[in-house]
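S.K.: Task: produce atomic coordinates for the following.
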Amino acid sequence: MRHDRRIVYAGTPEFAVPALEALIAAGQTPVAVYTQPDRPAGRGRKLTPSPVKKVALAAGIPVQQPVSLKSAEAQAELGRLAPDVLIVAAYGLILPARVLAIPRSGGVNVHASLLPRWRGAAPIQRAIQAGDPETGVCLMQMEPGLDTGPVYACTSLPLDDDATAASVHDRLASLGARLLVERLDEILDGTLKPRPQPAEGVVYARKIEKAEAWIDWARPAAAIDRQVRAFVPWPVAQTRWGDQVLRIHQARPLPAPAGPEPAIPGTVIGIHADGVDVSAGSGILRLQVVQLPGRRPVAAADWARSAALIGHRLGGVG
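M.R.: Prediction:
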């Protein structure tokens, strides 16, 4: 691998950390790292650096934190770095065409889906919600459009029945880092040519809204299970239990038992050592890990020991 490349790296959250660490480990330390400005975090709302900034500072890499890259001043600063390539992973700021034209080889994006499926802000969560059998990560040549650029290479990842947004996030971040280091020389030498994305199969992964966390018990248990898994660790699926909000961190769908007419959706119909069964529009959802306001997540069976739940109906929207 050549070590004379002038790489600028742009990323902000945890997803972008493995790729930056992989570049450093491979002797491809960026000449600068771009990340979003420090944000208030925690109970004290103290200004906190992004995960990417922490890694960059620890490695002695200069850090830039412009509020926007649309200004002539910000673009001139990037130009002074004379980058061969701008590598982007979950940066979170719009990159104008003028910015993408500055690096000799343009911008390369590490994107967490199998493009053209799930372009946009929340590809991991939307893939789980939709029940996709697999997802993956792609290296894409950046264009001004939303994840529309041609693709250099992809790696796929099967989505198991217990896959959560948290677990898939970590797997894809690692797979993307490995793919980037493996293919970067070919991309910069021009020996790996990107292929245009097909026009068919384009799906947009819109941003997750907190209101989507509310469970509609009239939906099938399998769909609610996907909602639960897609929203771990945020915003976490939730339902009403009396006048309290019950957050559901882990569950699994079960077929409805044979017998009489099923209970009204949302009704607690059984308590077991490994969870609490709730009737859904079709099937049953067994709650396994739940959380009440101001408390830590606990096994649903422990929650059941503290309350009379059989026949109680969960539901309602806050």
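
S.K.: use CA for all of it now, contacts and neighbours both
M.R.: Will do.

S.K.: Which helix runs longest in this protein?
M.R.: The longest helix of the chain (DSSP state H) is helix 165-189.

S.K.: and stretch 263-274, how far out from the chain's middle?
M.R.: 31 Å (Cα atoms, centre = their mean, to the nearest Å).

S.K.: got the contact list for the helix or strand that comes right after the longest helix of the chain?
M.R.: Using DSSP states H and E, the helix or strand that follows helix 165-189 towards the C-terminus is strand 203-205. Identification of contacts with strand 203-205 by Cα atoms under 8 Å, 6 or more residues apart in numbering yields P116, R117, W118, R119, G120, A121, A122, P123, R126.

S.K.: Tell me which of the residues you listed fall in strands.
M.R.: If you go by DSSP state E, the contacts of strand 203-205 have R117, W118, R119, G120 in strands.

S.K.: Make JSON lines out of the contacts of strand 203-205 and add distance to T35 and neighbour count.
M.R.: Listed next are the contacts of strand 203-205 as JSON lines, based on distance: Cα to Cα, whole Å; neighbours: other Cα atoms under 10 Å:
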{"residue": "P116", "distance to T35": "26", "neighbour count": "21"}
{"residue": "R117", "distance to T35": "26", "neighbour count": "19"}
{"residue": "W118", "distance to T35": "24", "neighbour count": "24"}
{"residue": "R119", "distance to T35": "21", "neighbour count": "20"}
{"residue": "G120", "distance to T35": "19", "neighbour count": "17"}
{"residue": "A121", "distance to T35": "17", "neighbour count": "19"}
{"residue": "A122", "distance to T35": "19", "neighbour count": "18"}
{"residue": "P123", "distance to T35": "21", "neighbour count": "28"}
{"residue": "R126", "distance to T35": "25", "neighbour count": "24"}
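
S.K.: Now show me the structure for the sequence below, then we'll compare the two:
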Amino acid sequence: MTTIASTSDSSAPFIANDGQFEPRLRVVFAGTPEFAAISLESLINQQDALNIDIVAVYTQPDRKAGRGQKLSASAVKQVALNHNIAIEQPATFKKSSTEGMAARQTLRTYQPDVMIVAAYGLILPVGVLTTPVHGCLNIHASLLPRWRGAAPIHRALLAGDRETGITIMQMDKGLDTGDMIYKVSCPIEPQDTAASLHDKLAALGAEAITAVLTDMPNYQAQAIAQEDSQANYAEKLIKTEGEIDWTQPATVIERQIRGLTPWPGAYTFLNGQRVKVLASLPVNTSQHTHEPAGTIISVGRKAILVACGKAGTQQMADTLAFTNVQFAGGKPMTAEQVCHGNQLNDGDQFTAEAK
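M.R.: As a prediction, this is how the structure comes out:
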């Protein structure tokens, strides 16, 4: 656990508001990746306007990263360091452990009015959820109850959803099951990847939590329960989900490429060597082939056309045109670079796994 002294001005707990003096809301923020850091930065910059003090930031312990496996601070921790805000990094809040009980006690010492949670990565027990006066509010990257769970952005793309959004939720002991306080939608564009959609939703999440904090009691009073029968779950991604099955329809593979960019990335094999497929064109539903799935039909300067599986009852197979690839040990390449370098040829066969 690391603690850095906060520079919040606790000596001035009241500000004028519509002619009345109201105490500043004591906020604890909990999050880990860049998605959460965007909201934290936004809230820090608006503390006076929102009549809040961010008294502490909770984030996951530093992790080893990169080839050198050096300890790396989370994006949220880096923001807190930049603003000299107190940082806590407990590994657990479980009552069954000494560390967990100590973490609960530390949280109580901050006397939080509300805890804002965004992609924190630790389970918060009921004893933690009830510590802040107004409970814990979660910034979730989907329109709940659709896509509860760890990977809502990726799952929305993989499923072919046309919209997603942000839900501000009053956290309870379930997995993203709490009452919905505020929802705002975001269209999913045909060219969106997990990376681009992440950035859109991170910005939208910052706007949404700001809106809620401008009148939190009113929003909480109008909270709406989720309809559990409409819920589905966004399971955590695993690396093997990136492996392309060319017998699938082109629309499924195209969503896989976009939905898994940048991680774990879509990939296939050629002569036992892994090839990453980095980007593709929208599926041309009028272009079909009799070639077996995984066959390279043509290597062009603008795109590489590959046979996929059949969709529905159609007699001919779909095709997919991808524009950027990366061979094992190499740098990303455009179709034109591949065409000039002769790394791929018409008739080559991609496989779903190394042979």
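
S.K.: Please state their TM-score.
M.R.: Once superposed, chain against chain, the TM-score is 0.96 (TM-score structural alignment, normalised by the length of structure 1); 316 aligned residues with a Cα RMSD of 1.5 Å.

S.K.: re earlier: quick one: which of the ones in strands among the contacts of strand 203-205 of structure 1 is nearest G149 of structure 1?
M.R.: R119 (10.5 Å; Cα to Cα).

S.K.: The closest one and G149 touch, don't they?
M.R.: No: using Cα atoms under 8 Å, R119 of structure 1 is not in contact with G149, being 10.5 Å away.

S.K.: counterpart of V277 of structure 2 in structure 1?
M.R.: Here V277 of structure 2 is matched to I248 in structure 1, going by TM-score structural alignment.

S.K.: Check the gap between that match and S279 of structure 1 for me.
M.R.: Noted for I248 of structure 1: a distance of 15 Å to S279 of structure 1, by Cα to Cα, to the nearest Å.

S.K.: and if you look at A273 of structure 1?
M.R.: A273 of structure 1 is 18 Å from S279 of structure 1, by Cα to Cα.

S.K.: Check P66 of structure 1 too.
M.R.: P66 of structure 1 is 50 Å from S279 of structure 1, by Cα to Cα.

S.K.: which of the two has more neighbours?
M.R.: Taking other Cα atoms under 10 Å, P66 of structure 1 and S279 do not tie; S279 has more neighbours (26 against 15).

S.K.: Tell me the residue in structure 1 aligned with Q111 of structure 2.
M.R.: Q111 of structure 2 maps onto A82 in structure 1, by TM-score structural alignment.

S.K.: contacting residues around its match?
M.R.: R6, I102, P103.

S.K.: let's see it at 7 Å
M.R.: P103 (Cα atoms under 7 Å, 6 or more residues apart in numbering).

S.K.: returning to what we had before: in CSV: the contacts of strand 203-205 of structure 1, plus distance to E212 of structure 1.
M.R.: Output for those, formatted as CSV (distance: Cα to Cα, whole Å):
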residue, distance to E212 of structure 1
P116, 24
R117, 21
W118, 18
R119, 19
G120, 17
A121, 15
A122, 13
P123, 15
R126, 12
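
S.K.: Which residue ranges of structure 1 form helices?
M.R.: Secondary structure of structure 1 (DSSP H): helices at 17-25, 51-58, 72-80, 97-100, 123-129, 165-189, 221-230, 300-305.

S.K.: With G201 of structure 1 as the reference, name the closest of the ones you listed.
M.R.: Nearest to G201 of structure 1 among the helices of structure 1 is helix 123-129 (13.2 Å), distances taken as Cα to Cα.

S.K.: one step back: which residues are in contact with the longest helix of structure 1?
M.R.: Contacts of helix 165-189 of structure 1 (Cα under 7 Å, 6+ apart): 1, 15-16, 18-19, 22-23, 105, 110, 112, 124-125, 136-137, 192, 229-233.

S.K.: what comes up buried for that helix?
M.R.: 165-166, 168-169, 172-181, 183-185, 187-188 (16 or more other Cα atoms under 10 Å).

S.K.: What of stretch 223-236 of structure 1?
M.R.: Buried-residue list, stretch 223-236 of structure 1, by 16+ other Cα under 10 Å: 223-232, 234-236.

S.K.: contacting residues around whichever residue in structure 2 pairs up with Q288 of structure 1?
M.R.: The alignment partner of Q288 of structure 1 in structure 2, by TM-score structural alignment, is T323. Residues near T323 of structure 2 by Cα under 7 Å, 6+ apart: A279, S280, L281, K302, A303, I304, T334, A335.

S.K.: now T323 of structure 2, nearest residue through space, not along the chain?
M.R.: Nearest residue to T323 of structure 2, sequence neighbours excluded (Cα to Cα, 6 or more residues apart in numbering): A303, at 4.6 Å.

S.K.: What's the separation between the one you found and A30 of structure 2?
M.R.: From A303 of structure 2 to A30 of structure 2 the distance is 44 Å (Cα to Cα).

S.K.: same question, A118 of structure 2
M.R.: 6 Å.

S.K.: what do you get for T289 of structure 2?
M.R.: Applying Cα to Cα to T289 of structure 2 and A30 of structure 2 gives a distance of 51 Å.

S.K.: So which of the two has more stuff around it?
M.R.: A30 (28 against 18).

S.K.: Now do the same for P132 of structure 2: its match in structure 1.
M.R.: By TM-score structural alignment, P132 of structure 2 lines up with P103.

S.K.: Could you give the number of residues near its match?
M.R.: 21.

S.K.: Where in structure 1 does stretch 236-247 of structure 2 fall?
M.R.: With TM-score structural alignment as the criterion, stretch 236-247 of structure 2 aligns to 207-218.

S.K.: Off-centre distance for the matching stretch?
M.R.: The answer for stretch 207-218 of structure 1 is 16 Å, by Cα atoms, centre = their mean.

S.K.: Start and end of that stretch, how far apart?
M.R.: 24 Å.

S.K.: Give me the residues contacting it.
M.R.: Under Cα under 7 Å, 6+ apart, the answer for stretch 207-218 of structure 1 is 121-122, 224, 235-239, 265-266, 280-281, 315, 317.

S.K.: Show me which pair in those residues is furthest apart.
M.R.: Farthest pair in the contacts of stretch 207-218 of structure 1, by Cα to Cα: A121 and P265, 31.9 Å.

S.K.: Count the residues that sit near the counterpart of C339 of structure 2 in structure 1.
M.R.: Structural correspondence for C339 of structure 2 with respect to structure 1 (TM-score structural alignment): A304. When neighbours are counted by other Cα under 10 Å, A304 of structure 1 registers 17.

S.K.: now do Y219 of structure 2
M.R.: Y219 of structure 2: 17 neighbours (other Cα under 10 Å).

S.K.: Grab the nearest non-local neighbour of it.
M.R.: Using Cα to Cα, 6+ apart, the nearest residue to Y219 of structure 2 is I181, at 5.7 Å.
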